[in-house]
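Undergrad: only the shape, not the letters, is given here:
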């Protein structure tokens, strides 16, 4: 972070005192910090403390920045390499979402095209309230990086998610933003989620895939600079920043979308694609008509088609969800499908839809057994491995 210019907006909350520690940590990393103190934040930290630690004037008044006829708040918002909002209160994030600009901090945020990282801190009930959940989702969709808060005891006496992350974790997230982007210029196609195969106009065959792992991988690849085309089955997850999303419903639609997204440097096929579809009834099936009999049809094998295609990406990665003999099945699948790698996981327990995964990376060189990890960490590790292939 040496030489990077960070505009630090300090929101109003008890966690604001950690902003002082964050300033010191960022400056130790070589960054220049310009503090903006909100009226709420000034109830918890003083301008003098912030200014002394940042070795920079503290800005708080919207009307004091218009010097020489210039629009000072516009210049301030665009002179930084990164804007960090810490702590980001529920009120501040609501204003960011709604585009309210009623003080210096919110005006800076509305006027900037500089990347923004928000570090939330608030009461657990405020964090889990539907309004905050919706606001966070919207901010992420707009490209704001919102760091997940920590779990733990709070100043109000309650316990749960909403604590400001520890300062080293915040610094690590900021450092990651400035890290080299080894996949810049590379195009990666990612599939995620289930497919729905219609039975009649109101029913369908599906599976329990949540799409969380595929979306996490798409986001991790985009964070490394890749241009990501995310072909998503019918799920309601927020599109990761930097990804172009194509929504599909059936396996056949997903196959068409993947082919249309080519050429690509890599493809990571995470989606749980239905192997079979049904010749659907044009009318709703009636219970009174007795037990229905279905004529099944085989769906396209997207991984095998791509793996054996003359237009295949340089790197083709498939996923294998197994309930028995996980590694052995994955080894055989890698060869049969023409994939370079297979990421295999055992879904015999209560795994699908969860937030963690235990996977085995199967390559031509052998099998790597990864420990149980959060799906975001699995995504980060896989994205790093893909970046190494293109180094």
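TA: Right, received. Where do you want to start? What you are looking at is a predicted structure, and each value in this text was computed from that prediction instead of being measured. Numbering: from 1, shown residues only.
Undergrad: C-alpha from now on. contacts and neighbour counts both.
TA: Will do.
Undergrad: state whether residue 260 is indeed within a helix.
TA: Yes - counting by DSSP: H, G, I helix; E, B strand; the rest coil, residue 260 is part of a helix.
Undergrad: against residue 222, how distant is it?
TA: To residue 222, residue 260 is 20 Å away according to Cα to Cα, to the nearest Å.
Undergrad: so between the two, which is more surrounded?
TA: More neighbours surround residue 222 than the other of residue 260 and residue 222, with 25 against 9 (other Cα atoms under 10 Å).
Undergrad: how about that one: what's its closest non-neighbour residue?
TA: If the residues on either side of it in the chain are set aside, residue 222 comes closest to residue 242, at 5.5 Å by Cα to Cα, 6 or more residues apart in numbering.
Undergrad: shouldn't the one you found be in contact with residue 221?
TA: No - Residue 242 lies out of contact with residue 221 (Cα atoms under 8 Å); the separation is 9.1 Å.
Undergrad: burial count for residue 245?
TA: 17.
Undergrad: so which strand or helix has it?
TA: Applying DSSP states H and E as the criterion places residue 245 in strand 243-247.
Undergrad: which residues are contacting that strand?
TA: By Cα atoms under 8 Å, 6 or more residues apart in numbering, the surrounding residues in contact with strand 243-247 are 218-219, 222, 227-234, 239, 257.
Undergrad: by neighbours, which of these wins?
TA: Highest neighbour count within the contacts of strand 243-247, by other Cα under 10 Å: residue 218, with 34 neighbours.
Undergrad: that residue and residue 298: what is the separation?
TA: Counting by Cα to Cα, the gap from residue 218 to residue 298 is 28 Å.
Undergrad: outside of the longest helix along the chain, which residues touch it?
TA: Using DSSP state H, we find that the single longest helix of the chain is helix 375-389. The contact list for helix 375-389, computed with Cα under 8 Å, 6+ apart, reads 182-183, 212-213, 216-217, 220-221, 224, 355-357.
Undergrad: next up, a structure to set beside the first:
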């Protein structure tokens, strides 16, 4: 709950601004005080009167309002909250902050604050994917700004893709996580999850058997302990947890790119079951079945995401954790993998069919580090995740 917490809510100018009204209501239901700031563009989508009625607070709109400056200057306003939430965070507003510009009340507040900031981006898919916006996003993450979303979905403009603002319950969960006083508060944790799909043709692909349940549980556990979690997931069966930044990918190459874009991080947990190989030449059309003849597929190696991050000379996370799904000689193979990849820990498990672990609700793991092997009893995947999260918190101090 958010009892006693003060939130400064900056509402940017986008059609998603209508969600801010429900966001105010839900934050207040949880005991938070919400002080609203509307940009000039935001007032084209929601009115100061409706925002004031729902928040029960004065609405701030003008940087040069003499009365506001006399009662509470913008510097004090920016520092009196426990958290600043920007929802929707438009491309314009993100660009101003990333570039160090402050030409209105909202951008000035964000530039003048030492309070944690959480942004919920919302914009057209092409705008979100534009290189300039992606550069600004990376710069803001590097500066310590937290993010929730954007989600992938239908846009008000009729297009589909990433850029849709997180739903209100997701933003509320992100707010609660940002204000959580857990042992991982202030830490940025990268978690990968699920399988990858490596296309053969438009209808066939190579994949590993993974539901994404363990990776999702890990992200949920890290977030629950106060971490700012970036969750990079392949096409998993399990829905991603709320309150974390979700990046959806398909292939190993897409996952590597997403991981690199999510750095820097204090720790990286690579729980995804990444396909080791892909077809060298993907067919642009469906390969037809021909009687008496079998297609010949030539393979090539996928990038080794764990090794790539583990061996970074600059920007390497302080703790890198890999997973080893083995069917025999589990500890020996996992120990060799840790040394070969250069990671700090390996979480090894036996995924032989008779264990029922792959795709099941339980796991039995051995944590392998430089100090040796620590075997845990079989338990639910969320319990495994919680135990691993505590270990990570201890390691990061």
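TA: Structure's in. What do you need? Bear in mind that the values here come from a model prediction, so they are computed numbers and not experimental data.
Undergrad: pretty sure residue 57 of structure 1 is touching residue 37, no?
TA: No - counting by Cα under 8 Å, residue 57 of structure 1 does not reach residue 37; the two are 10.6 Å apart.
Undergrad: more neighbours: which of those two?
TA: Between residue 57 of structure 1 and residue 37, residue 37 has the larger neighbour count (other Cα under 10 Å), namely 25 against 15.
Undergrad: surely the more buried one touches residue 47?
TA: Yes - here residue 37 of structure 1 reaches residue 47: they are 7.3 Å apart, a contact under Cα under 8 Å.
Undergrad: joint contacts of these two?
TA: Common contacts of residue 37 of structure 1 and residue 47, defined by Cα under 8 Å, 6+ apart, comprise residue 58.
Undergrad: tell me which residues touch the most centrally placed residue in structure 2, please.
TA: The residue lying closest to the centre of structure 2 (Cα atoms, centre = their mean) is residue 245, at 2.2 Å. Counting by Cα under 8 Å, 6+ apart, residue 245 of structure 2 touches 147-150, 229-231.
Undergrad: over to residue 342 of structure 1?
TA: With contact taken as Cα under 8 Å, 6+ apart, residue 342 of structure 1 is in contact with 317-320, 330-331, 333-334, 361-363.
Undergrad: burial measure for the closest residue to residue 4 of structure 1 other than its chain neighbours, as a count.
TA: Of all residues not flanking residue 4 of structure 1 in the chain, residue 31 sits nearest, at 4.9 Å (Cα to Cα, 6+ apart). By other Cα under 10 Å, 18 other residues sit near residue 31 of structure 1.
Undergrad: tell me the contacts of residue 31 of structure 1?
TA: Applying Cα under 8 Å, 6+ apart, the residues near residue 31 of structure 1 are 1-6.
Undergrad: quick one: which of these is most hemmed in?
TA: Neighbour counts for these, by other Cα under 10 Å, peak at residue 6, which reaches 23 neighbours.
Undergrad: what's around residue 120 of structure 1, how many residues?
TA: Residue 120 of structure 1: 27 neighbours (other Cα under 10 Å).
Undergrad: which residue packs closest to it, ignoring adjacent ones?
TA: residue 88 (4.3 Å).
Undergrad: was I right to think residue 99 of structure 1 contacts residue 110?
TA: Yes - assessed by Cα under 8 Å, residue 99 of structure 1 is found in contact with residue 110 at 6.3 Å.
Undergrad: so for these two, which sits in the more crowded spot?
TA: The neighbour comparison of residue 99 of structure 1 against residue 110 (other Cα under 10 Å) goes to residue 110, with 18 against 14.
Undergrad: counterpart of that one over in structure 2?
TA: Mapped onto structure 2 by TM-score structural alignment, residue 110 of structure 1 lines up with residue 111.
Undergrad: how far away is residue 264 of structure 2 from residue 219 of structure 2?
TA: Taken as Cα to Cα, the span from residue 264 of structure 2 to residue 219 of structure 2 is 17 Å.
Undergrad: with residue 59 of structure 2 instead?
TA: Counting by Cα to Cα, the gap between residue 59 of structure 2 and residue 219 of structure 2 amounts to 36 Å.
Undergrad: how about residue 159 of structure 2?
TA: Taking Cα to Cα, one finds residue 159 of structure 2 at 30 Å from residue 219 of structure 2.
Undergrad: next: residue 86 of structure 2.
TA: Taking Cα to Cα as the measure, residue 86 of structure 2 falls 23 Å from residue 219 of structure 2.
Undergrad: hang on, the earlier thing: and the two most separated of the contacts of residue 31 of structure 1?
TA: Distances among the contacts of residue 31 of structure 1 were taken as Cα to Cα; the most separated pair is 2 and 6, at 10.9 Å.
Undergrad: residue 131 of structure 1 maps to what in structure 2?
TA: Under the alignment defined by TM-score structural alignment, residue 131 of structure 1 is paired with residue 132 of structure 2.
Undergrad: look up how far residue 69 of structure 2 lies from residue 111 of structure 2.
TA: For residue 111 of structure 2, the distance to residue 69 of structure 2 (Cα to Cα) stands at 17 Å.
Undergrad: nope, residue 32 of structure 2 is what I meant
TA: Residue 32 of structure 2 sits at a distance of 24 Å from residue 69 of structure 2 (criterion: Cα to Cα).
Undergrad: quick one on the thing from earlier: by neighbour count, which of the contacts of residue 245 of structure 2 wins?
TA: Neighbour max across the contacts of residue 245 of structure 2 (other Cα under 10 Å) = residue 229, 31 neighbours.
Undergrad: OK, contacts around it?
TA: By Cα under 8 Å, 6+ apart, the contact list for residue 229 of structure 2 reads 188-191, 219, 222-223, 244-245.
Undergrad: which among these gets closest to residue 177 of structure 2?
TA: Ranked by distance to residue 177 of structure 2 (Cα to Cα), the contacts of residue 229 of structure 2 are led by residue 223 at 6.2 Å.
Undergrad: so the closest one sits in a helix?
TA: Yes - secondary structure of residue 223 of structure 2 (three-state DSSP): part of a helix.
Undergrad: in terms of contact, does it touch residue 177 like I think?
TA: Yes - contact criterion Cα under 8 Å: residue 223 of structure 2 and residue 177 qualify, at 6.2 Å.
Undergrad: sorry, back to before: the contacts of residue 31 of structure 1 in strands, which ones?
TA: The members of these that map onto strands under DSSP state E are 5-6.
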